[in-house]
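J.: Dropping the sequence and predicted coords here.
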Amino acid sequence: MQFSLFYFDGDGTSAEAQPYRLLIDSARFADEHGFTAVWTPERHFHAFGGLYPNPALTATALAMVTKRIQLRAGSVVLPLHHAVRVAEDWAVIDRLSGGRVALGAASGWTMDEFVLAREPHGARRGVMWRTLDAVQRLWRGEAVSFEDADGREVEVKTLPRPQQPELPVWVACTSPETFVEAGRRGVNALTSLLGDTVEQVAAKITRYRESLARAGHDPSTRKVSMMLHTFIGEDLATVKDEVREPFSAYLRTHYGLLENLAKGMGLNVSLKDFSEDDLDSLLRFGVDGFMQGRSLIGTPESCLPFIRELSAAGVDEICCLIDFVQDYDSVMGGLGPLARLKSLVGREALSG
């Protein structure tokens, strides 16, 4: 099992003088302690998450302060971008970093983001796959035809040439169909437990591996990476007390997660119908369950059984989302115990 750091939040309205201090310092820590990768997202028009409108920019910054860790987009919303721009930007980062980039691709989150798109929100999945195909071809140095503003077909090749001959690719997968298509195309899968149980994700991973094999790809060379909210400490009660309030505040700002939490409690309702008292009750009774069954929150020892369960389900890498706690000292203080968990998992794999 590999471990990486994943970023998703960050108050983009804050007047803090160094809003990217956590990103830079935690990435340095991960680089120095043998983590596999760092993932930075693309999020538009969100106060929380507003620090990350462009993963190419954050990856460029991290290329300058790290030496070995892979720099991944988690993820580029491809329907919002032209394939040429994506290929060019990430080729620059690949050269700056010595060949350390990887691209996570997504079809899009909200309708509002599609003010940046040239095609409608409803077409986003097909646009993502077409754009990804073009990016991969441009990365290899192939000429790709695009239509200009006058409707004329133009063949282009992009520069600079990247250092890596093939672009490592992950696709954000939630539905069984996306897992199957990712397998058919031979790309890695990025998933989560936000809307599923471990058993449900395990079934999707099985279909992904089967799709890889049918398409002639070696399943052992492709990776399933799972994003998990992560906060590790040395005392379980202290960890839960420290995380409960910021995690509740985080869930209040992410209605999609809260609705999944409600469904997990057997409440098939829309949160727009909830009163403040309803939301308080949902958070009070649901947060502990979410922390235990869908996140990596606890001590290194208490989290080991969950890691074993995920490994048995076919997960190859834990992408540790660390910035849902909006406190620099708390998050940085949890990285040492997280590194110890990573070491325990490594030693267990060697002895097993």
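T.: Perfect, I can see it now.
J.: drop to CA atoms for contacts and neighbour counts, all remaining ones
T.: Noted.
J.: Mind checking what helix or strand follows the host helix or strand of Leu279 in sequence?
T.: Element membership for Leu279, per DSSP states H and E: helix 276-293. Following helix 276-293 in sequence order, the next helix or strand is strand 295-298 (DSSP H and E).
J.: Could you list every helix and strand in contact with that following strand?
T.: Where contact means 3 or more CA pairs under 8 Å, 6 or more residues apart in numbering; DSSP states H and E, strand 295-298 is packed against strand 224-232, helix 236-252, helix 300-312.
J.: any idea of the angle the longest helix anywhere in the chain forms with strand 224-232?
T.: Selection of the longest helix in the chain by residue count, based on DSSP state H, yields helix 328-351. Using axes from the mean of the first three to the mean of the last three CA atoms, to 10 degrees, the direction of helix 328-351 lies 130 degrees away from that of strand 224-232.
J.: mind listing the strands for the stretch 101-250 of the chain?
T.: With DSSP state E, counting those that start in this stretch as the criterion, the stretch 101-250 of the chain has strands at 101-106, 144-147, 153-156, 169-172, 188-192, 224-232.
J.: could these go into a markdown table alongside distance to Val92?
T.: Listed next are these as a markdown table, based on distance: least, CA to CA, whole Å:
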| stretch | distance to Val92 |
| --- | --- |
| strand 101-106 | 10 |
| strand 144-147 | 19 |
| strand 153-156 | 17 |
| strand 169-172 | 17 |
| strand 188-192 | 22 |
| strand 224-232 | 25 |
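J.: between those, which gets nearest to Ala56?
T.: Ranking those by proximity to Ala56 (CA to CA) places strand 101-106 first, at 9.7 Å.
J.: and the nearest residue to Ala339 once chain neighbours are set aside, how many neighbours does it have?
T.: Counting by CA to CA, 6 or more residues apart in numbering, Ala339 lies nearest to His33, which is 7.0 Å off, once chain neighbours are set aside. By the criterion of other CA atoms under 10 Å, His33 has 16 neighbours.
J.: where exactly do the helices run in the stretch 51-200 of the chain?
T.: In the stretch 51-200 of the chain, the helices defined using DSSP state H, counting those that start in this stretch lie at 55-63, 83-97, 124-139, 176-185, 198-214.
J.: Please tabulate the helices and strands packed on strand 295-298 in TSV, including the columns mean neighbour count and distance to Arg85.
T.: Formatted as TSV, these follow (neighbours: other CA atoms under 10 Å; distance: least, CA to CA, whole Å):
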stretch	mean neighbour count	distance to Arg85
strand 224-232	25	26
helix 236-252	16	33
helix 300-312	17	36
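J.: Okay, one more to line up with it:
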Amino acid sequence: MQVGLNILGAENLYGGQIRPVLRLAADADRAGVDMISTGDHIGFNAAAHAQRVETNGFPFPLEHDWYEPLSLLSSVAAVTDRVLLNVSVLIATVRPPVLLAKQIATLDAISGGRAAIGMGVGWQEAEYTATNMPFDARFGRMEDTVRVCRELWTKAPANFQGREFSFADFHSLPFPVQERVPVIFGFGPSRRNFDRIARVADGWTVNPADMQTFSQSVSLLRDTFAEHGRDPDSAVVQVSVAPERRDDGTVDLDATADKTHAWHDAGATVAVFRPATFCTAGEEVPQLIDWAVGLKSTTDDTREGQ
């Protein structure tokens, strides 16, 4: 199992300053964390945000800072050597796909081949309106977005003819360092969505609301990969792990470890922890990093003992 840290909101552990978060990422890289992740929203309509808080328990206030993820990860790339660079999830369909392909290729090139991007379509129509992108048919457009990226990542000249995007004899360099940049979709667990993943992507990043059917969903994902002629064991399954808490509200790392091991046994290949939800100050982050890295060996030991 790989372990990751999601640095979304971590600046709040350092008095609202973002630069200490880069030191956090560098420390995690040296300690053996496998991935640094962040989240994405371009902005919010206040009424839509309030409704999301009321109906879905959206945990971020309207005043929360959302650093543009690919720019932030480029800064992380400059201070790290080995961690994968992930967004969970990038709202890909509010971005022009040719520009998105260029941004991800640049991130992969400057990091030496470490981009691993989660993509989704979001929930807020206002982000589409503000970027002059269509909200309807966004799930299908996601597939074309990835196809555009893969064409531009591997060919020069590149050619593409889709329902909404097309180009011919188009040169866009640099190519990514990786032969295939991993793309994982943040979609709900359904056969139709897993077909989309198997056609153009490499795995699934799981919404916490979908964990109740996690084991069955992983089985369906792997079966779908096999039906598309792909190795079912190659499917990335990324989960975000919230802390288990004691009755007094303090974080119970042992109980959280047990939950993480259970999800790994059910098919999770990457477990991601967000320091902003585990820690109350930056001084606590080193302990979280050590604990997360230690999970890799205890998980391996557990599986060997089964």
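T.: Yes, it's here. Small disclaimer: the values here were computed from a predicted structure and weren't measured.
J.: ok, back up a step: can you convert the helices and strands packed on strand 295-298 of the first structure into JSON lines and add a column each for distance to Gly126 of the first structure?
T.: Shown next, in JSON lines, are those (distance: least, CA to CA, whole Å):
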{"stretch": "strand 224-232", "distance to Gly126 of the first structure": "22"}
{"stretch": "helix 236-252", "distance to Gly126 of the first structure": "30"}
{"stretch": "helix 300-312", "distance to Gly126 of the first structure": "30"}
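J.: quick one: which of those is nearest Gly98 of the first structure?
T.: Once these are compared by CA to CA, strand 224-232 is nearest, at 23.1 Å.
J.: helices or strands next to the closest one in the packing?
T.: Secondary-structure packing of strand 224-232 of the first structure (3+ CA pairs under 8 Å, 6+ apart): strand 188-192, helix 236-252, strand 295-298, strand 317-321, helix 328-351.
J.: I'd like to know which of those lies nearest to Val171 of the first structure.
T.: Nearest of those to Val171 of the first structure, taken as CA to CA: strand 188-192 at 5.2 Å.
J.: Which residue range of the second structure does that closest one align onto?
T.: Using TM-score structural alignment, strand 188-192 of the first structure lines up with residues 203-207 of the second structure.
J.: what sits against the most centrally placed residue in the first structure?
T.: Nearest to the geometric centre of the first structure sits Gly74, at 4.2 Å (CA atoms, centre = their mean). Gly74 of the first structure makes contact with Phe6, Trp39, Thr40, Pro41, Glu42, Pro55, Leu103, Gly104, Ala105, according to CA atoms under 8 Å, 6 or more residues apart in numbering.
J.: go on, His264 of the second structure?
T.: Shown in contact with His264 of the second structure (CA under 8 Å, 6+ apart): Met1, Val270, Ala271, Thr299.
J.: The second one -> the first structure?
T.: It refers to Val270 of the second structure. Mapped onto the first structure by TM-score structural alignment, Val270 of the second structure lines up with Glu317.
J.: go on, Leu253 of the second structure?
T.: Counting by TM-score structural alignment, Leu253 of the second structure corresponds to Thr299 in the first structure.
J.: just Asp301 of the second structure next, same as before
T.: Under the alignment (TM-score structural alignment), Asp301 of the second structure pairs with Arg347 of the first structure.
J.: same thing with Phe175 of the second structure?
T.: Aligned counterpart of Phe175 of the second structure in the first structure: Arg161 (TM-score structural alignment).
J.: do the same with Pro134 of the second structure
T.: Using TM-score structural alignment, Pro134 of the second structure sits opposite Pro120 in the first structure.
J.: What residues does the aligned residue in the second structure for Ala105 of the first structure make contact with?
T.: In the second structure, the residue matched to Ala105 of the first structure (TM-score structural alignment) is Met119. The neighbours of Met119 of the second structure, taking CA under 8 Å, 6+ apart as the test, are Val87, Ser88, Val89, Leu90, Ile91, Ala92, Val183, Ile184, Phe185, Gly186.
J.: go again using 7 Å as the cut-off
T.: By CA atoms under 7 Å, 6 or more residues apart in numbering, the residues touching Met119 of the second structure are Ser88, Val89, Leu90, Ile91, Ala92, Val183, Ile184, Phe185, Gly186.
J.: same thing with Thr238 of the first structure?
T.: Contact criterion CA under 7 Å, 6+ apart gives no residues in contact with Thr238 of the first structure.
J.: can we see that at 10 Å?
T.: By CA atoms under 10 Å, 6 or more residues apart in numbering, Thr238 of the first structure lies in contact with Gly298, Thr299.
J.: separation between it and Val325 of the first structure?
T.: Going from Thr238 of the first structure to Val325 of the first structure by CA to CA, to the nearest Å gives 14 Å.
J.: ok, how many other residues are close to the aligned partner of Gly229 of the second structure in the first structure?
T.: Under the alignment (TM-score structural alignment), Gly229 of the second structure maps onto Gly216 of the first structure. By other CA under 10 Å, the residues close to Gly216 of the first structure number 12.
J.: Can you tell me how far Gly216 of the first structure is from Gly186 of the first structure?
T.: When Gly216 of the first structure is compared with Gly186 of the first structure (using CA to CA), they lie 9 Å apart.
J.: Check the contact between Tyr250 of the first structure and Gln326; I expect there is one.
T.: Yes: in terms of CA atoms under 10 Å, Tyr250 of the first structure counts as a neighbour of Gln326; the distance is 9.0 Å.
J.: Just give the number of residues close to the match of Pro134 of the second structure.
T.: By other CA under 10 Å, the residues close to Pro120 of the first structure number 12.
J.: ok, now Asn6 of the second structure?
T.: Neighbours of Asn6 of the second structure under the rule other CA under 10 Å: 22.
J.: Also Ile42 of the second structure?
T.: 16.
J.: For the equivalent of it over in the first structure, pull up the helix or strand it's in.
T.: Correspondence of Ile42 of the second structure to the first structure, assessed by TM-score structural alignment: His44. Assigned by DSSP H and E, His44 of the first structure belongs to no helix or strand.
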